[in-house]
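Trainee: Please find the sequence and the predicted model below.
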Amino acid sequence: MGEKGPRPPHPSHAQGGSRDGAALSGAVALVTGASTGIGRHLVEGLAARGMAVAGLARTEGLLRTAMAEVADATGGRTLAVAADVTDRASVEAAVGEVREQLGPVDLLVNNAGLIDEYEVPVWEADPDQWWEVVSSHIRGAQLTIRTLVPWMVLRNRGRVVNIASGMSTRANPDYSAYAVAKTGLMRLTESLATALEGSDVHAFDVAPGVVDTPMTRSMHMWQGNTSWTPPERVVEIIAAIAAGELDAWSGRFLRAGADDLETLRSVAPDGAARRLRLRPYGDADPLG
């Protein structure tokens, strides 16, 4: 399913001032939900920086077209692998194909996920669709992590990025499934990062901001919005993570469009900074 053989990055694709171009050349990335939206932008941005990129998605025809377009635009190597991230056998087969075709995976980006079909309070939501949304984010990420991270640990090298959201950190009455899923994904990231302490394998939450995609345009809360986060800002942060420049932020929340990349490179957070925690009600709070 490889769309292009190894070739140097196309000269028309500048690195945008990033320091990660040389560090990423020849590395391998796997991006889920790669056919459209943020996933599609990530595939192209990483391929332009010299990475071989495997894209996973359920709709094979759309995925193949997207990967072929990226290969033609960047001169990079791409691989289209149709897979359902919530199906264990499908994920295991897909990861096996990626390893066989491209080699060991250096960067995993868990981007695939659904959103609530209707903007209604939780008691009015269809329970099957509600759970399907949660599963797409949580089960999907857990299965890819389960399948890929052991290989990263054996090599003592790898980065995992879970695509978070502003709804990871605040409640939303109309998108309860999506908010629950993204919050759970943050806790999964921190659990993973904690388990990996002492190794050169790290995990991160990256919220992309409000990128102009079909999904965000379908949401009532963003109708009429004109202040979109440029997708390249998302790519820049994830490329810097892949290059090992933001390891101090492992297990923590980053947001494209708000966080300055140079500041992230120079700051070493500690304690509960950018993590999910209860706020004490005061000095006497026994849970404080």
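Mentor: The structure has been received and is ready for your questions. Residues are numbered from 1 along each chain as shown.
Trainee: okay, CA-based contacts and neighbour counts for the rest of this
Mentor: Fine.
Trainee: neighbours of residue 202, just the number please.
Mentor: Residue 202: 33 surrounding residues under other CA atoms under 10 Å.
Trainee: same question, residue 183
Mentor: Applying other CA under 10 Å, we find 21 other residues in the vicinity of residue 183.
Trainee: and the comparison structure, right after this:
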Amino acid sequence: MEKIKDHTIEVVIITGLSGAGKSQAIRVFEDLGFFCVDNLPPNLLPKFGELIVQSTGKIKKIALVIDIRGREFFSSLNEGLDELQRQGLGSEIFFLEASDETLIRRFKESRRRHPLSESGRILDGIQRERTILSDLRGRANWIIDTTDLSVQNLRRQIVDMFAQEEEKGNMKITLMSFGFKYGVPRDVDLLMDVRFLPNPHYIPELKPLTGNDEAVQNYVMKSQATRLFLRKFYSLLRFLIPHYVKEGKSHLVIAIGCTGGKHRSVTLANRLAQSLSKQNYSLTAKHRDIEKDRGGEERT
């Protein structure tokens, strides 16, 4: 089976047994840039295919979760897949399964009811579902048994199967400067307080400037403490980031804070962005509070 290519439109049908990991799988496809739809009724596949074709190549990677929740229409799935083929859209079936014991344990832990357990017994629902999905399983391009798979290992397998080579391990990093007096960013993964460094606020000619100005950068960086800190923090990030990638993290927010978010934090965020950009990461630098209190009297 070939990998998805940039110039083709491919549709991945994510299906399989309830409790086998479809919800976790679609999140990975989302992170890989797929247009994702959960619980699409199979009889809508042809109409969805028409919309994809009409997008004239704007949507190239699509992942659709189709499972027994839409059992009223499930018998039409094979017809829908055949219609996609007639529309010129390649499709791959990604099938997830697990052992009966594992599925029973997962349903009990989540306190969810199996969609086919009309008798109330989870095992009855699982066995019935296996029977209904047997033909679809035989048609699958990919079959993954998640019995002994952690969420991280499932993610790695999906990335290996479906990611473009340049996407594998391509961590997206946001470097954010901020001011503590305006609050810590809510979505931060790593936070560093740089209020221990020399403060340009107390230099009259530097006070109205920001860390984007060369004069402020020179002042902050002339400190031996700043240079030593920057080397050590950069070394720590070079150690940490590959481990985050290995564990399946796709976006890392690194927040660097000083008092007002205008001088020291901006300077260091910019310097780190320059260094990390050389490591083949997708990187964005944001300065959350740089425009606040311009010319004010509060410390930065």
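Mentor: Cool, got the structure. Since the structure is predicted, the reported quantities are computational estimates derived from the model, not experimental observations.
Trainee: TM value for the aligned chains?
Mentor: Here the TM-score for the pair of chains, by TM-score structural alignment, normalised by the length of the first structure, is 0.31; 134 aligned residues with a CA RMSD of 5.3 Å.
Trainee: helices or strands next to the lengthiest helix in the first structure in the packing?
Mentor: If you go by DSSP state H, the first structure has its longest helix at helix 127-155. Here helix 127-155 of the first structure touches helix 88-102, strand 107-110, strand 158-163, helix 176-195, going by 3 or more CA pairs under 8 Å, 6 or more residues apart in numbering; DSSP states H and E.
Trainee: May I see the buried residues of the longest one?
Mentor: The neighbour-count criterion (16 or more other CA atoms under 10 Å) identifies 176-190, 192-193 as the buried residues of helix 176-195 of the first structure.
Trainee: one step back: the helices and strands packed on helix 127-155 of the first structure: which one's closest to residue 29 of the first structure?
Mentor: strand 107-110 (4.6 Å; CA to CA).
Trainee: Now do that closest one: everything it contacts.
Mentor: 28-33, 140-141, 144, 158-163, 242 (CA atoms under 8 Å, 6 or more residues apart in numbering).
Trainee: Would you mind pulling up the elements that whatever helix or strand residue 64 of the first structure lives in packs against?
Mentor: Using DSSP states H and E, residue 64 of the first structure falls within helix 60-74. Under the contact criterion of 3+ CA pairs under 8 Å, 6+ apart, helix 60-74 of the first structure touches helix 37-48, strand 52-57, strand 78-82.
Trainee: The second one to helix 88-102, inter-axis angle?
Mentor: Using axes from the mean of the first three to the mean of the last three CA atoms, to 10 degrees, the inter-axis angle of strand 52-57 of the first structure relative to helix 88-102 is 160 degrees.
Trainee: Please name every helix or strand in contact with strand 52-57 of the first structure.
Mentor: strand 28-32, helix 37-48, helix 60-74, strand 78-82, helix 88-102.
Trainee: Just send those back as CSV, with distance to residue 130 of the first structure and mean neighbour count too.
Mentor: Below are those laid out as CSV (distance: least, CA to CA, whole Å; neighbours: other CA atoms under 10 Å):
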stretch, distance to residue 130 of the first structure, mean neighbour count
strand 28-32, 20, 27
helix 37-48, 22, 25
helix 60-74, 25, 20
strand 78-82, 24, 27
helix 88-102, 20, 18
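Trainee: between these, which one is nearest to residue 135 of the first structure?
Mentor: Per CA to CA, nearest to residue 135 of the first structure of these: helix 88-102, 12.3 Å.
Trainee: Show me what that closest one is packed up against.
Mentor: Helix 88-102 of the first structure packs on strand 52-57, strand 78-82, helix 127-155, going by 3+ CA pairs under 8 Å, 6+ apart.
Trainee: so which of the ones you listed gets nearest residue 255 of the first structure?
Mentor: Here helix 127-155 is closest among those (CA to CA), at 18.1 Å.
Trainee: what's the following helix or strand after the strand or helix carrying residue 152 of the second structure?
Mentor: Per DSSP H and E, residue 152 of the second structure falls inside helix 151-162. As assigned by DSSP H and E, the chain's next helix or strand after helix 151-162 of the second structure is strand 172-179.
Trainee: contact partners of the next helix or strand after that following strand?
Mentor: Next along the chain after strand 172-179 of the second structure, taking DSSP H and E as the criterion, comes strand 190-193. The contact list for strand 190-193 of the second structure (CA under 8 Å, 6+ apart) reads 252, 253, 254, 255, 256, 257, 258.
Trainee: I'd like to know how far the third one sits from residue 285 of the second structure.
Mentor: What it means is residue 254 of the second structure. For residue 254 of the second structure, the distance to residue 285 of the second structure (CA to CA, to the nearest Å) stands at 10 Å.
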